[in-house]
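Student: Here's a sequence, model it:
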Amino acid sequence: MLAGRLTISTREFAVREVPVPVPGPGEVRVAVGAAGVCLSDVHLIEGILVPQYLEGDEVTLGHEVAGTVESLGEGVTGVEVGTRVIVQAGKDLPNGRVLTMGVDYDGGWAEYVVAAASAVVAIPDDMPFEQAAIIPDAVSTPWAAISWTGEVKAAESVGVWGVGGLGAHGVQLLRMMGASPIIAIDPLEEARERALRFGADLALDPTNPDFSKHIRAATGGAGLNVAFDFAGVDAVRKQAINSLGLAGRLVIVGMSGTPITIDNSTNFAYLRKQIRGHYGSEPAHVAELVELARAGRIEFSRSVSGIIPLAEAASAIAQLELKEGNPIRLVLVP
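Tutor: Model prediction:
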């Protein structure tokens, strides 16, 4: 089968032929219907994100996957061949380690992927694979960051820095939860316009000389309750910290690999500001999103910016890295 493989030591990526994986006990093999292309995949290729538990030097990328259960390993019950599913993006080990699919073990940029039977979540028959595939991470990561790490409550003021693949969904989910006002911050005009379409109350250019004044005006002078860094840019964190009000919390989702600097630690402590790190999501978050989608509370048709053949995965990576067309999510199909 074809698979998009990354050699960690050389950072070389190529789509090439590999053996079809065989499901072991308690596992299922899924025929991939679609797989999302995430900035984390770019970070892996660049070396910003490094696998912690990968066995060997190569891995098939892809942690956003939907498809059809094609075969069952020994002892699998409760899952049927032919079921349309999302594949959870990670798995827990008995020793407390958490492995990420497409990072620490082979992912879904392939024609088939093997996963634990407990890691698949059934999806409605009318949910397209390209929309379902992006739920693990592109939607579940901001959902978990908002509802779990950020603990956002209705009527809290929230700033969203970076309205790309994660931030665009963050705005949509915050709107559903009743956050107010929702302020989107992005240097790209197209991204700001998209944020307003997705439910932001205000969209700001971070380079605007009156940026702080706009934040104070929008929050009645109080500052933000919660700020989300979905961009992974150092300047964002400085601006976000300065925009927080009393007991405001900054949730860091985007990765930069560089130190976090607090300009005024006395002010930071006096106002009891907080910085919280966030990574990924838990299985329950994916299941919650599937139910919300099933109920019609959220939908992702606007989120798929392009569908690209798996064989052309390298071009999808370049398009995302260069932000060509300012995509929310690009999706690969075998």
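Student: CA only for contacts and neighbour counts going forward, please
Tutor: Fine.
Student: Show me what counts as buried in stretch 321-334.
Tutor: 326, 327, 328, 329, 330, 331, 332, 333, 334 (16 or more other C-alpha atoms under 10 Å).
Student: Show me those residues that map onto strands.
Tutor: Among the buried residues of stretch 321-334, the residues falling in strands (DSSP state E) are 329, 330, 331, 332, 333.
Student: and the two most separated of the residues you listed?
Tutor: 329 and 333 (13.0 Å; C-alpha to C-alpha).
Student: distance of the closest residue to residue 7 other than its chain neighbours from residue 44?
Tutor: Nearest residue to residue 7, sequence neighbours excluded (C-alpha to C-alpha, 6 or more residues apart in numbering): residue 58, at 4.5 Å. Look at residue 58 and residue 44: by C-alpha to C-alpha, to the nearest Å, they are 12 Å apart.
Student: Also residue 285?
Tutor: Counting by C-alpha to C-alpha, the gap from residue 285 to residue 44 is 24 Å.
Student: What of residue 185?
Tutor: For residue 185 relative to residue 44 (C-alpha to C-alpha), the value is 26 Å.
Student: The two: which is more packed in?
Tutor: When neighbours are counted by other C-alpha atoms under 10 Å, residue 185 and residue 44 differ, and residue 185 comes out ahead with 28 against 19.
Student: residue contacts, the more buried one?
Tutor: Neighbouring residues of residue 185 by C-alpha atoms under 8 Å, 6 or more residues apart in numbering: 159, 160, 161, 162, 163, 192, 203, 204, 205, 206.
Student: I'd like the structure of this one too, to check against the first:
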Amino acid sequence: MVLTANHAIYDPAKVLKDPKFRLVPIGEKTPKDANIAAFYNPQHEVHLVEKPKPTPGPGQVLIHVRATGICGSDVHFWKHGGIGDMIVTDECGSGHESAGEVIEVGEGVTDLKVGDRVALEVGIPCSQPGCEACRTGKYNACPDVIFCSTPPYHGTLTRFHVHPAQWCHKLPMNVSYEEGALCEPLAVVTGAVEKAGLALGDAVLITGAGPIGLVALLCARAGGAEPLVITDLFQSRLDFAKKLVPNARTILIDPADTPKQNAARVREAAGMPIKLTMECTGVESSIHTAIYASKFGGKVFIIGVGRAEQNFPFMHLSANEIELGFLYRYANQYPKAIRLVAGGIIDLRPLVTHRFALEDAIDAFQTAADPTQGAIKVQIRDE
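Tutor: The predicted model follows:
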């Protein structure tokens, strides 16, 4: 089935002006069949909205979304109103790390049936034969991609969601909805590992022990990285990383130190210069630290999202033949991610530290945005 940018289910600019959409007051108990969702807006508000239950069209399925993780980008859209050129200009539904149960199938759907458990790949490309990105399999570069929860497209943090069947991935019975939802950040990291070329015995640095950094830590260990170093500004996150991968070497970053000082500490902890950094913060000083910690011919692969314009130590990069690599979302990674979880290679379950009911999504966002709460991954469940 061919999908275009017109696939957007709702027009955000009309959401709360449409009588079919209703702002749910805080504390109100809604029926279990009410299609509620978490939205953010340009006023930096996050609230619950009741919206119509959609009906699947040709090639689509209706999903009862059972688990959705709150991503850093969700918090960023809420708190800061945009990421780069992606700006929140009106009401926008949040969420893109989701898994759920098929409860209705549309015309022409043969690969899925009612009762199937699926993870949702939420970057829906145009699939037009004239699109070079789609034709060559690099569909994350499709200029007409619809990415759920990225303005103006609504997300999957809702009870009932219509999704193209071709972008639903069946979950084996030994993979839970919780793990299925975590396959989205895992797909980001497996894409990075593939592009970065991580090899057995590489000295690897992970900068940032947030959810993506911790998934990168798990993947680097599974890929045979040794030694393995991880940095962060918070000791609690480093302690979590140490429990996750006991032989990882942790470094608490002091913001008062220079990148060169931090890089020297990384090299000392590793016992050698770093072959590959998976940079998961997007922060300029952290990227500088990774560059100075690298060996001649090393690579700094940037996964994190940061400021639109940054300064890099150009001549140090040039004189040491250090490569910079970048990743934009992912493509062709979901099947691999699911196999890694189903096969027990990657255990994502410890990452979920906080769970909330769908009706408590506002509290979930507050917890995810507050570093003092100790959250790694906050998930919203709907049984």
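Student: quick one on the thing from earlier: looking for the alignment partner of the residue nearest to residue 7 of the first structure in the second structure.
Tutor: Counting by TM-score structural alignment, residue 58 of the first structure lines up with residue 91 in the second structure.
Student: Thought residue 197 was touching residue 168 of the first structure, still the case?
Tutor: No: here residue 168 of the first structure lies out of contact with residue 197, judged by C-alpha atoms under 8 Å, at a distance of 9.7 Å.
Student: Comparing the two, which shows the higher neighbour count?
Tutor: Shown here are residue 168 of the first structure and residue 197; by other C-alpha under 10 Å, residue 168 has more neighbours (30 against 13).
Student: quick one: what helix or strand has that one in it?
Tutor: helix 167-177 (DSSP states H and E).
Student: what span of the second structure lines up against stretch 239-247 of the first structure?
Tutor: Going by TM-score structural alignment: stretch 239-247 of the first structure matches residues 289-297.
Student: All the strands of the stretch 101-250 of the second structure, in order from the start?
Tutor: For the stretch 101-250 of the second structure, the strands defined by DSSP state E, counting those that start in this stretch cover 117-120, 123-124, 146-147, 160-164, 168-170, 204-207, 228-232, 249-252.
Student: So which of the ones you listed is the most surrounded?
Tutor: Comparing those by mean neighbour count (mean count of other C-alpha atoms under 10 Å), strand 204-207 comes out on top with a mean of 30.
Student: what sits against the counterpart of residue 360 of the second structure in the first structure?
Tutor: Using TM-score structural alignment, the partner of residue 360 of the second structure in the first structure is residue 312. Contacts for residue 312 of the first structure were tallied using C-alpha under 8 Å, 6+ apart; they are residue 15.
Student: How many neighbouring residues does residue 24 of the first structure have?
Tutor: 16.
Student: ok but it is inside a helix, no?
Tutor: No: counting by DSSP: H, G, I helix; E, B strand; the rest coil, one finds residue 24 of the first structure to be coil, located in no helix.
Student: Which residue in the second structure aligns with it?
Tutor: In the second structure, residue 24 of the first structure lands on residue 57 (TM-score structural alignment).
Student: Touching, that match and residue 106? I think so.
Tutor: Yes: with contact defined as C-alpha under 8 Å, residue 57 of the second structure counts as touching residue 106 (5.1 Å).
Student: In the first structure, what stretch matches stretch 162-175 of the second structure?
Tutor: Taking TM-score structural alignment, stretch 162-175 of the second structure hits residues 114-127 over in the first structure.
Student: just to revisit the earlier point, need the contacts of residue 185 of the first structure in a markdown table with distance to residue 140 of the first structure, can you?
Tutor: As requested, the contacts of residue 185 of the first structure are arranged in a markdown table below (distance: C-alpha to C-alpha, whole Å):
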| residue | distance to residue 140 of the first structure |
| --- | --- |
| 159 | 18 |
| 160 | 16 |
| 161 | 17 |
| 162 | 16 |
| 163 | 15 |
| 192 | 22 |
| 203 | 23 |
| 204 | 25 |
| 205 | 26 |
| 206 | 26 |
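Student: contacting residues around the counterpart of residue 158 of the first structure in the second structure?
Tutor: Here residue 158 of the first structure is matched to residue 204 in the second structure, going by TM-score structural alignment. The neighbourhood of residue 204 of the second structure, defined by C-alpha under 8 Å, 6+ apart, consists of 220, 225, 226, 227, 228, 229, 274, 275, 276, 277, 278.
Student: What lines up with residue 371 of the second structure in the first structure?
Tutor: That one, residue 371 of the second structure, aligns with residue 323 by TM-score structural alignment.
Student: Mind telling me what element its match is part of?
Tutor: Here residue 323 of the first structure is assigned to no helix or strand, by DSSP H and E.
Student: and the gap between it and residue 316 of the first structure?
Tutor: 10 Å.
Student: Residue 252 of the first structure too?
Tutor: For residue 252 of the first structure relative to residue 316 of the first structure (C-alpha to C-alpha), the value is 26 Å.
Student: Could you find the closest non-adjacent residue to residue 164 of the second structure?
Tutor: Per C-alpha to C-alpha, 6+ apart, closest to residue 164 of the second structure is residue 60, 4.3 Å.
Student: about what we covered before: let me have the ones in strands among the buried residues of stretch 321-334 of the first structure in a markdown table, extended by distance to residue 99 of the first structure.
Tutor: Listed next are these as a markdown table, based on distance: C-alpha to C-alpha, whole Å:
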| residue | distance to residue 99 of the first structure |
| --- | --- |
| 329 | 23 |
| 330 | 24 |
| 331 | 23 |
| 332 | 23 |
| 333 | 24 |
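Student: of those, closest to residue 83 of the first structure?
Tutor: residue 333 (18.2 Å).
Student: by how many degrees do the longest helix anywhere in the second structure and strand 377-381 diverge?
Tutor: The longest helix of the second structure (DSSP state H) is helix 177-196. Helix 177-196 of the second structure and strand 377-381 are oriented at 140 degrees to each other (axes from the mean of the first three to the mean of the last three C-alpha atoms, to 10 degrees).
Student: mind listing what's buried in helix 177-196 of the second structure?
Tutor: For helix 177-196 of the second structure, using 16+ other C-alpha under 10 Å, the buried residues are 177-193, 196.
Student: Stretch 61-68 of the first structure too?
Tutor: Buried-residue list, stretch 61-68 of the first structure, by 16+ other C-alpha under 10 Å: 61, 62, 63, 64, 65, 66, 67, 68.
Student: The longest strand seen in the first structure vs the second structure, mean deviation?
Tutor: Determined from DSSP E, the single longest strand within the first structure is strand 27-37. When the second structure is overlaid, strand 27-37 of the first structure sits 0.7 Å from its aligned residues on average, using mean C-alpha distance after the TM-score superposition for the first structure.
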